[in-house]
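I'd like to go over a predicted model; first the sequence, then the structure.
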Amino acid sequence: MIKNIASFFALSLTIYYSLLFVSFSKDESIDLSKYSTKGMMLNYTVSQGEDLADNSVSFIEPNTAYSPYLNKCFIGFKEALAFKESGGDYFTVNTFGYLGKYQFGKETLKMIGINNPNLFLNNPELQEKAFIANLERNKWILRRDIKQFVGKRINGVVVTESGILAAAHLAGAGSVKKYLRSYGAVGFTDGYGTSIQYYMKKFSGYDTSFAKPNRFAKATTI
């Protein structure tokens, strides 16, 4: 019985494609304006075996609920840091009063020209500008330490520029200077128990060349 059904199905398909071929053969000039993909569920895939030109973006398997994920590019760095700080939430305030997607303290905001925490918390664009400004300011403060310590190993962790800058975001540039220049003897741990060493390891190897050292970096709403 199953064999007969299979044979009938195969025969039906053969007849269908034969009629389809004949139909198109009789009319060689097909009016494509009559055909549309509107409303159809289309899946596009990119082979993971082929590297993209800048090696900055990779794609996960199709038919999942996730967005493309980022490798070690600058956007990957800032989004990974934001996810660790706040889960990527622009409008959150933690139990210590740190604000937004990147969890800025009010004193740090003042140093980069932001004196209205409420405005900051409700302005995602300003938060992104603040992240860049703070990164550039820290990079200027730590420029000599970056040059001196990148590539060395401290407490078992290879020092990288992105690790230094991430640690400065956590603990401040001054604390990172002390950590590096004491070769890890003088550490820092925040109110939740997160250490400079942990950030140096977790955020190592990202490309942070986008951020240029800038002593006077400010974030503005303009």
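Yep, it's here. Numbering: from 1, shown residues only.

going forward, measure contacts and count neighbours with C-alpha atoms only.
Noted.

Strands along this protein, start to end?
57-58, 69-70, 153-154, 157-158 (DSSP state E).

Could I get those in a markdown table, plus columns for mean neighbour count?
Below are the strands of the chain laid out as a markdown table (neighbours: other Cα atoms under 10 Å):
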| stretch | mean neighbour count |
| --- | --- |
| strand 57-58 | 16 |
| strand 69-70 | 14 |
| strand 153-154 | 15 |
| strand 157-158 | 16 |
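
Tabulate those in a markdown table, adding columns for distance to A82.
Written out in a markdown table, the entries for those read as follows (distance: least, Cα to Cα, whole Å):
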| stretch | distance to A82 |
| --- | --- |
| strand 57-58 | 18 |
| strand 69-70 | 13 |
| strand 153-154 | 25 |
| strand 157-158 | 22 |
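
Which of the ones you listed sits closest to V176?
Each of the strands of the chain was scored for nearness to V176 using Cα to Cα, and the closest is strand 153-154 (12.2 Å).

What about K212, how many residues nearby?
Look at K212: counted by other Cα atoms under 10 Å, it has 17 neighbours.

try it against this one:
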Amino acid sequence: MRSQNRNIFFIKNKFILFGIVLIFISATTIDNKKVSTKEISKTRIIAFPKLIDNSLLYLPKDFMAFKEAVAFKESQGKYRVVNTLGYLGKYQFGRTTLERFRIYNTQHFLNNPELQEKAFVALCKVNKWILRKDIKRSVGKTINGIKITESGILAAAHLSGAGNVKKFLRSGGTECFSDAYGATIQSYLKKFEGYNVSNIIADKKARV
């Protein structure tokens, strides 16, 4: 009898807990549906749209959100991914880029999340230095219907290299690079616009 009472108590509490979780998720989902895209603060971003039972997770639109958004686009945020073209890790680095930062052991790189994070920050610093004049001249302008922002430029440089971004910006959008999978400078400028990446300091000699 005592055992049966324990089972009844456990089942009741289980249903109560389940009900609380359902109420929380429903409230979050309903609340999100009430907010239109235009009403969402410019300092926030929908970073992971299906993280919690189709509810939306909002993150500040800062450098942390920027790098995680780039990572999700590149590899779905997986550190050990190698794509069909041989690009490596969470941010899909090419071997030539890694060698610039004196990283030669690709297996060690794939198994070292901390090294991958440092390499991404270093690359952003280098690209920001290479593109410093173009950032100053172009941010705030509209090219091919796309608002140019510093974060969009850095993301596009990660995709195509800083040199190709220079060509795009200085040609007014007529010279546009696309990679083997069809991703373009324009698509990255648009997808990654408006993040606050001011904490990244331009540095020609950045190292990991």
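The structure has been received and is ready for your questions. Fair warning: this is a prediction, and the values are worked out from it, not measured in the lab.

centroid residue for the second structure?
A69 (1.5 Å; Cα atoms, centre = their mean).

distance of it from L88 of the second structure?
Look at A69 of the second structure and L88 of the second structure: by Cα to Cα, to the nearest Å, they are 17 Å apart.

which residue packs closest to T28 of the second structure, ignoring adjacent ones?
S55 (6.6 Å; Cα to Cα, 6 or more residues apart in numbering).

how much space between the one you found and F93 of the second structure?
Spatial separation of S55 of the second structure from F93 of the second structure under the definition Cα to Cα is 32 Å.

Mind telling me what K101 of the first structure corresponds to in the second structure?
In the second structure, the residue paired with K101 of the first structure according to TM-score structural alignment is K90.

Distance-wise, check that match relative to Q116 of the second structure.
Applying Cα to Cα to K90 of the second structure and Q116 of the second structure gives a distance of 7 Å.

So these two - more neighbours on which side?
Ranked by neighbour count (other Cα under 10 Å), K90 of the second structure and Q116 place K90 first, with 26 against 22.

ok so, going back, these two touch, right, the match of K101 of the first structure and N83?
No. In this structure, K90 of the second structure is not within contact of N83 by Cα atoms under 8 Å, at 10.6 Å.

circling back to that earlier point, the nearest residue to the residue nearest to the centre of the second structure once chain neighbours are set aside: what secondary structure?
Nearest residue to A69 of the second structure in three dimensions, chain neighbours excluded: A47, at 6.5 Å (Cα to Cα, 6+ apart). A47 of the second structure falls in the strand class when you classify it by DSSP: H, G, I helix; E, B strand; the rest coil.

For G172 of the second structure, give its distance to K166 of the second structure.
Where K166 of the second structure is concerned, G172 of the second structure sits at a distance of 10 Å (Cα to Cα).

With neighbour numbers in mind, choose between these two.
Neighbour comparison, G172 of the second structure and K166: the larger count goes to K166, with 20 against 14 (by other Cα under 10 Å).

List the contacts of the aligned partner of the more buried one in the first structure.
The pairwise alignment with the first structure assigns K166 of the second structure to K177, based on TM-score structural alignment. K177 of the first structure makes contact with 142, 145, according to Cα atoms under 8 Å, 6 or more residues apart in numbering.

quick one: K177 of the first structure and G49 of the first structure, what's the gap?
Taking Cα to Cα as the criterion, K177 of the first structure is separated from G49 of the first structure by 41 Å.

how far does the longest helix anywhere in the second structure sit from the chain's center?
As far as residue count goes, and with DSSP state H defining each element, the longest helix of the second structure is helix 2-34. Between the centre of helix 2-34 of the second structure and the centre of its chain there are 34 Å (Cα atoms, centre = their mean, to the nearest Å).

Determine the angle, from 0 to 180 degrees, between that helix and strand 55-60.
Note on geometry: by axes from the mean of the first three to the mean of the last three Cα atoms, to 10 degrees, helix 2-34 of the second structure and strand 55-60 are set 60 degrees apart in direction.

Could you tell me which residues touch both of K90 and Q116 of the second structure?
Shared contacts of K90 of the second structure and Q116 (Cα under 8 Å, 6+ apart): Y79.

need the helices for the second structure, in chain order.
With DSSP H applied, the second structure shows helices at 2-34, 63-75, 95-100, 106-110, 113-130, 132-138, 150-160, 162-170, 185-191, listed in chain order.

What are the buried residues along the first one?
Of the residues in helix 2-34 of the second structure, those buried under the neighbour-count criterion (16 or more other Cα atoms under 10 Å) are 25, 29.

Then the last one?
Taking 16+ other Cα under 10 Å as the neighbour-count basis, helix 185-191 of the second structure is seen to contain the buried residues 185-191.

Any chance of a markdown table for the residues you listed, columns distance to N13 of the second structure?
Shown next, in a markdown table, are the buried residues of helix 185-191 of the second structure (distance: Cα to Cα, whole Å):
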| residue | distance to N13 of the second structure |
| --- | --- |
| I185 | 54 |
| Q186 | 53 |
| S187 | 50 |
| Y188 | 49 |
| L189 | 50 |
| K190 | 48 |
| K191 | 45 |
